[in-house]
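*Asks:* what follows is a protein structure lacking sequence information:
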């Protein structure tokens, strides 16, 4: 059982299940919160840091990394010199630790699926 988790009693699952669940929630939240935000090359660094910061303050997150594809910004800037963020531009890693389990999950565009996929990269126990 994870220490200091008042919600633990509501979860009928293992620490591993909960860690994976938490990682998925973090990626889904990030995706749906930020897709559509206006950006250009002048604010892309700040947006990456803000996204990382919003992940890091969530429960059980031990690390986060966000990269936005700058080439997409170059290609799509219109007459007003900005675009909106879309899922295919994101490469996100989040690490969640729950109890003795550490999960690394990822959101990135998978070209052969033509889809911004959220998936579990690694699970370590102990």
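*Replies:* Now that the structure is in, tell me what you want to look at. Predicted, not measured: the structure shown is a model, and the values here were computed from it. Numbers count the residues shown, from 1 in each chain.

*Asks:* from here on, just use CA atoms for contacts and neighbour counts.
*Replies:* Fine.

*Asks:* could I get the full set of strands for the chain?
*Replies:* 38-39, 61-68, 83-84, 90-98, 101-110, 115-125 (DSSP state E).

*Asks:* included below, for side-by-side comparison, is a second structure:
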């Protein structure tokens, strides 16, 4: 057993990815969204999160069918953004360790998970 408690670059990259998802989800949850604004909101989310350190790529796709279904039951022409309307991929590179993370619906819940960690020693 090692006494070294310093996080590895891969562990730090994973931590950074988690920070990006926490920021994305909690910064944008509740934002008004409609079919007309879905694309521009997705691009704004991508641009915002990509500003963060070590973030190399963000892809946000709005689940338009789910959005349309929610609006069919609403009294307004927009609804609040929640995780059920998004599919997201975030790529972080920290000191050569690339981490790919994803959020998508699983069993009715917007599950965030680690897809891969590359460049580990």
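*Replies:* Looks like it came in fine. Predicted model, so just to flag it, every value in this text is computed and none were measured.

*Asks:* TM between them?
*Replies:* After superposition, the two chains reach a TM-score (TM-score structural alignment, normalised by the length of the second structure) of 0.89; 114 aligned residues with a C-alpha RMSD of 1.4 Å.

*Asks:* returning to what we had before: so of the strands of the first structure, which one's packed in deepest?
*Replies:* Mean neighbour count, computed with mean count of other C-alpha atoms under 10 Å, is highest for strand 90-98 among the strands of the first structure, reaching a mean of 23.

*Asks:* now do the buried residues in stretch 13-31 of the first structure.
*Replies:* With burial defined by 16 or more other C-alpha atoms under 10 Å, the residues of stretch 13-31 of the first structure counted as buried are 15-16, 18-20, 22-24, 26-27, 30-31.

*Asks:* which part of the second structure matches the helix of greatest length in the first structure?
*Replies:* Longest helix of the first structure, by residue count under DSSP state H: helix 15-34. Counting by TM-score structural alignment, helix 15-34 of the first structure pairs with residues 9-28 of the second structure.

*Asks:* the matching stretch: how far from the chain's middle?
*Replies:* Offset of stretch 9-28 of the second structure from its chain centre (C-alpha atoms, centre = their mean, to the nearest Å): 8 Å.

*Asks:* for stretch 101-117 of the second structure, same thing?
*Replies:* Worked out by C-alpha atoms, centre = their mean, stretch 101-117 of the second structure lies 9 Å from the chain centre.
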